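K.L.:
Quick one, what's the 3D model for this:
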Amino acid sequence: MQDRNNTLIGWILGGGVVALGLSIGFGSVFHTENPEGEKMGYFIEDTAAEGGESSGPPLATLLAKADVAHGETVFKKCAACHTINQGGANGIGPNLYGVVGEPIGKGVGGFAFSEALSSIGGTWTFDQLNKWLESPRKFAPGTKMTFAGLGDPQDRADIIAYLNEQGSNLPYPPPPAEGAAEGGEGDGAVKAEEEPVGDAVTDKEPATKGTGEVAPPAEALP
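P.N.:
All right, here's what the predicted structure looks like:
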């Protein structure tokens, strides 16, 4: 009887050890605790490479061929947090009607912007919007906005064009001229060679008259 009790106690202790080990193992894989007690914001999937530098054509070139209709489609990723109609209410994020050209983070319609964004200063230019849409956390470290960003430069240009048509309508910057960075000294050299030398004829062969006589050389111009 005593042996049976000892065996039973041993199985119970062994089962407890196994259960504890499994609990620790699963906890390390599926960690769900939030030690700082932070309230998570609305997160949208990461579409941009964190910390990466954008590449490709200049923004002005992309804006010149921007597709506003596609920009409206891309904006659907933002519609969960933002309204864009005139006089629309703020949501998780501010209303974005007429945002292009507005001061950055200055309480549109009473929206409470984070200090990280409101301290940037300046206005929402096309270039500033492009940087913000590429990576909000990089543009304003500490921002409350949890949108990861748009990695495609043309998507950013399209959505900026759409935003611009919603109450801003600012003119786009002109795209850089093709080959503007080339030329330089080469053009100047060609131009110098094409300039006339003058009317001095002393270096030429003396002209002859119809009679066969050699005409005296003309005087060189001063």
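K.L.:
rest of the way, CA atoms for contacts and neighbours
P.N.:
OK.
K.L.:
Could you say which helix or strand holds I120?
P.N.:
Assignment of secondary structure by DSSP states H and E places I120 within no helix or strand.
K.L.:
Show me which helix runs longest in the protein.
P.N.:
helix 2-29 (DSSP state H).
K.L.:
following that helix, which helix or strand shows up next?
P.N.:
Toward the C-terminus from helix 2-29 - assigned by DSSP H and E - lies helix 59-64.
K.L.:
Here is the second sequence; please produce its structure so I can put it next to the first one:
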Amino acid sequence: MRLPISRLGLGLLLPLVAMWPAAAADVEAGKADFKKCALCHTTEAGKNKIGPSLFGIVGRKAGSVENFNYSEAMKNFDHTWDAATLDTYLTDPRATVPQTKMIFPGIKDEKERQDIIAYLETLK
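P.N.:
Got it, this is the predicted structure:
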């Protein structure tokens, strides 16, 4: 048996679905997921590894950590790191900043990226 769905009913339902909140980011899961980032990055202020320290990254201009040798591409990436920019970059670093030194292929799983970004937002 098929239940009829009127166009009116569907028209009322779709906006509600669009407003439904996405799964909340999990800071603790992000901290655990960050372990793969920790191979090259530290969360300690003023300490760099192969990659720059990610302490205070949210709100910071890209390519601006002192005493880190960025690629020209990253130095010229005229953005401030926020959740949206981090999400784009973490999805595919080389597509976002061609010629970046970061060789990491990216994180395809959206939930994992959101969790890591939520964790990065706590590093202040």
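K.L.:
And the TM-score between them?
P.N.:
The TM-score (TM-score structural alignment, normalised by the length of the second structure) is 0.79; 105 aligned residues with a CA RMSD of 1.6 Å.
K.L.:
Let's verify the aligned residue in the second structure for A116 of the first structure: helix, strand, or coil?
P.N.:
A116 of the first structure maps onto A73 in the second structure, with residues paired by TM-score structural alignment. Following DSSP: H, G, I helix; E, B strand; the rest coil, we place A73 of the second structure in the helix state.
K.L.:
ok, A73 of the second structure to L86 of the second structure distance?
P.N.:
Going from A73 of the second structure to L86 of the second structure by CA to CA, to the nearest Å gives 16 Å.
K.L.:
Neighbour count: the two, which is higher?
P.N.:
Set A73 of the second structure next to L86 and count neighbours by other CA atoms under 10 Å: L86 wins out with 20 against 14.
K.L.:
What's the match for the more buried one in the first structure?
P.N.:
Structural alignment places L86 of the second structure opposite L129 in the first structure (criterion: TM-score structural alignment).
K.L.:
Run a quick neighbour tally on the nearest residue to that match once chain neighbours are set aside.
P.N.:
Using CA to CA, 6 or more residues apart in numbering and skipping residues adjacent in sequence, the residue nearest L129 of the first structure is I160, 7.2 Å away. I160 of the first structure has 26 neighbours, counted by other CA under 10 Å.
K.L.:
just G25 of the first structure next, same as before
P.N.:
11.
K.L.:
What of D26 of the second structure?
P.N.:
By other CA under 10 Å, the residues close to D26 of the second structure number 16.
K.L.:
again, but for Y89 of the second structure
P.N.:
For Y89 of the second structure, the neighbour count with other CA under 10 Å is 17.
K.L.:
And the host helix or strand of L133 of the first structure against the second structure, how far off on average?
P.N.:
Assigned by DSSP H and E, L133 of the first structure falls within helix 126-134. On superposition with the second structure, the mean distance recorded for helix 126-134 of the first structure (mean CA distance after the TM-score superposition for the first structure) is 0.5 Å.
K.L.:
and I12 of the first structure, how far is that from I24 of the first structure?
P.N.:
I12 of the first structure is 19 Å from I24 of the first structure, by CA to CA.
K.L.:
Same check on R137 of the first structure?
P.N.:
Distance, R137 of the first structure to I24 of the first structure, by CA to CA: 33 Å.
K.L.:
quick one, which of the two is more surrounded?
P.N.:
When R137 of the first structure and I24 are compared for neighbours, R137 comes out ahead with 21 against 10, by other CA under 10 Å.
K.L.:
Not counting sequence-adjacent ones, nearest residue to the residue mapped onto P103 of the first structure from the second structure?
P.N.:
When the second structure is aligned by TM-score structural alignment, P103 of the first structure is paired with K61. Closest residue to K61 of the second structure apart from its sequence neighbours, by CA to CA, 6+ apart: T80 at 4.1 Å.
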